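# I'll drop the sequence and a predicted model, then ask my questions.
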Amino acid sequence: MFKVSKTDSRRTRIKNVAGITMGNAIEFYDFGIYTVFAVLLGKLYFPAESDFAKLLLTFATIGVGFITRPLGAVCIGLYADKYGRKPALLLTLALMGLGTLIFVFTPTYQTIGIAAPILIISARLIQGFSLGGELGSSTAMLMEYADKNNRAFYGSWQMFGQNLNKLLASLIGGILGLLLSEESLSLWGWRVAFAVGLIIIPIALYIRRNLPETKEENANEGQEKAILKELFQDHIKTLIAGVLIILGVTASTYIIAYYMANYAATQLKIDFKYTVWAVTVSGIVQVILSPFFGILTDKIGRKPMLFWSRVGITLFIYPAFLLINKYPEPYMLFIVVGILAFFLCANGIASIVLCAEIFPSRIRATGLSISYSFTVMIFGGFAQFFVTLLIGWTDNPLSPSFYVIVTGLISMIALLLVKETAGKELE
């Protein structure tokens, strides 16, 4: 089924993996930069009577970007399984660029009124549709370059790209926060951060256009219904397992890597110019460790890596929130985020690789995209909204940790539904 040659030179494979990873990082950067400036954008585009209501509107808009992910997962996933991974990845980049363009040029609520939040929400919907098909297509392509002994290593570059986006987004946000006054940051500084991703997209498009395809042309042409029928009829157990696998890692990711910075700013009143660097710490840890955890996952197996990393997150998440509440200082925030990022990196790689491997190659992009996007839409995109509500209802500042613990424990059920895939030939 695959066109990629197993005898390709090392240099060619490095170039191909770098091309996929760069495009993936840019996609997630353009989508994730909104989270870095979420509190600021809430003030500019979502006026409300109280700070709590404004915060809920802001986090709800983060979640809106995930609503169209399942639709993108189905449409672009089918497109990737029918026509190939490369055209699907070119399409996702183009759509992401369109959404980012709207962000860069949309005036604030004070200037154009209700049209401002409508345009921002529209941009988030377009970006969500794009990202819905990105992960499945790019992960499938990465792993289809590999053999049975190094699939996790190749798949780890998917997580490397995602974490590189967090690193870039937080670095740019942090630098702007240090260099600009609060007024300048609100007036135009945040737009610079979005424009950076917009400028790089043409470069990523050029690189992706020159990638070799990993799927035979027309292998599934005209078979969209057959792909969906096979997925939901013959692989429903696999699909459920995929959703459970992604559940734990996505809830943890959006709380640890993103929400804790916003939590520190809104709940602990730590200045934004410090809290934004918490995302940087998470990004640095995971960018450095991703390839190493990929190699380790190939050696010890997907299920052991997923299990023990999940145990680490579950045991440490409550003490982490306890510590930053007892010592509401930037240094403590950085320490707990760095420790959690260690476990999160291992869990993310094992989760994504295992979820991709349990689906047959002919439906892999669709199966992984749907498993990922539906789960991320509910438990990732609205995670910050849910835990903000949870704090409001319980008046317990530690309650976000309960969300991570419960979703993580539920996700462990997946280990009972799948077999170990490390070192085995895939269908």
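Looks like it arrived, so ask away. Numbering: from 1, shown residues only.

# contacts, neighbours, all on C-alpha from now
OK.

# can you pull the contacts of I288?
Listed by Cα atoms under 8 Å, 6 or more residues apart in numbering, I288 has no contact partners.

# here's the one I want to compare it with:
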Amino acid sequence: MGKGDTQASELRKTVVATSLVSGLETFDFTVFGFFAVMIGDQFFPAEDPLTSLLLAVGTFGVGFLIRPLGAMMIGAYADRVGRRAAMTRTIVLMTIGTAAIALCPPFAMIGAAAPLIVIIGRALQGFAVGGEIGVAATYVMEAGPVSSRGRVVSWQFVSQGAAALLGASLGALLTKVMSPEDLASWGWRVPFLIGLLIAPVGIYVRRQLREAPLVDTKGRDAATPLAELWREHRRTMLLAILIRMGPTIPVYVIVYYMPSYLHRVMHVPAITGFLSSTVSALLLTVIPPLSGLLIDRLPRRKPLALFTAGCTVLLVFPVFLMIVRADGTLPVLVGVGLISAMVALGAAVGSLLVLEAFPARVRASGAAISHALNAALFGGTAQFIVTGMIKLTGNPMSAAWYMAATCLLSFGAVVLIKEQRPQA
């Protein structure tokens, strides 16, 4: 086997290893959103079902609020000690948090201790995934040549889409084969128990990776890369957060919140919501590799980012009108599919613009923190804000108002960021 074949084989192994474990961690973290209605009834009982859901999606947001802390600590560790070492530590934390949620007795059995345990488990999940996503994307991007960065980074989004697809498919399957009573009582725990596979699988896979040599840290603050980020890259951090907001809010509203939205707000059968999330997740899994191939062939990446961000803004209101006025399942699936396709096409190119905007010596920290702050400010709060707006206004189109405004702001950030594409 020649040197080129060996390098290609090593790159494939790196992409598979990082994507597989990132996908497992994403599954563990996000499956909470699919079963928010059941979790709300089990751990946050209230006379008003919408209030119960509001408390559940609020707890969903706790994991996002803690993500910046995990990103700062794990990202800085990755820049100081190594990417692989940092990624390995996220596995144990995610496993503990997922187990706490999966095995916690309901409120009816242990009272106020139940929601407290769930909140702590959710916080541990958030801490772990806060460092994982940015560090993993940095590791895999740096592992390959510049000419293949679109392809390798796109697989991070494939793994996240596959995690959503698995969660939505499990939701649809459990809804189909279980009675509503059993699903609400214990069936919702099954995906969390499956997610505990992250411990043995993740540790084995991560041990197969090589630790990349650390870049030259000369001139960087001796204590932490965070000081340099604040001193020299504040504008880049702000733009990175806003750029990532563009795909984040549609994903958490269209993919993860849609089962709860359709069932609790639009009063359609639960299976319709899970089917819509399955379609969205399938597109988020299939399209990114094609997008990655396109990215590597383009002389400039920014025009593709502008196109996808602009189309997302323009699609929001028509899609929600289709959903709200739908008299069957097909219009819902078409609507969520349109938004999901645009998000899937633009996610990798937006991520590359952000990753390459940071110098290598602080890249893991910059990528992790900007991603985590975006998730905390916009991803974790999206379901809570949308639910609150619907409850306040009584108008299911409130979700479209929020999505359109935030996606427009993200489009503006894409306009302002400077493309820093290194030469191959």
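Structure's in. What do you need? Keep in mind the model is a prediction, meaning the values are calculated, not measured.

# mind listing what G202 of the second structure touches?
So G202 of the second structure contacts V21, T88, I91 (Cα under 8 Å, 6+ apart).

# now do R11 of the first structure
So R11 of the first structure contacts nothing (Cα under 8 Å, 6+ apart).

# to which residue of the second structure is it aligned?
Matched across to the second structure, R11 of the first structure falls on S9, judged by TM-score structural alignment.

# how close does that match sit to Y204 of the second structure?
18 Å (Cα to Cα, to the nearest Å).

# before we move on, the earlier item: for the contacts of G202 of the second structure, which one is nearest S277 of the second structure?
Each of the contacts of G202 of the second structure was scored against S277 of the second structure by Cα to Cα, and V21 proved nearest at 21.6 Å.

# now the counterpart of the closest one in the first structure: closest residue in space, sequence neighbours ignored.
The pairwise alignment with the first structure assigns V21 of the second structure to G23, based on TM-score structural alignment. With Cα to Cα, 6 or more residues apart in numbering as the criterion, G23 of the first structure has its nearest non-adjacent residue at 5.2 Å, and that residue is A204.

# likewise for W190 of the first structure?
Using Cα to Cα, 6+ apart, the closest residue to W190 of the first structure is F37 (7.2 Å).

# quick one: the helices in the stretch 251-400 of the second structure, in order.
258-260, 270-297, 302-325, 329-357, 363-374, 380-393, 398-416 (DSSP state H, counting those that start in this stretch).

# of all the ones you listed, which lies closest to R151 of the second structure?
That would be helix 270-297 among the helices of the stretch 251-400 of the second structure, by Cα to Cα, at 4.2 Å.

# now the closest one and helix 302-325, what's the angle there?
Helix 270-297 of the second structure runs at 170 degrees relative to helix 302-325, counting by axes from the mean of the first three to the mean of the last three Cα atoms, to 10 degrees.

# would you check the span in the first structure matched by helix 270-297 of the second structure?
Helix 270-297 of the second structure corresponds to residues 272-299 in the first structure, going by TM-score structural alignment.

# go through that stretch and flag the buried ones.
Residues of stretch 272-299 of the first structure classed as buried by neighbour count (16 or more other Cα atoms under 10 Å): 272-287, 289-298.
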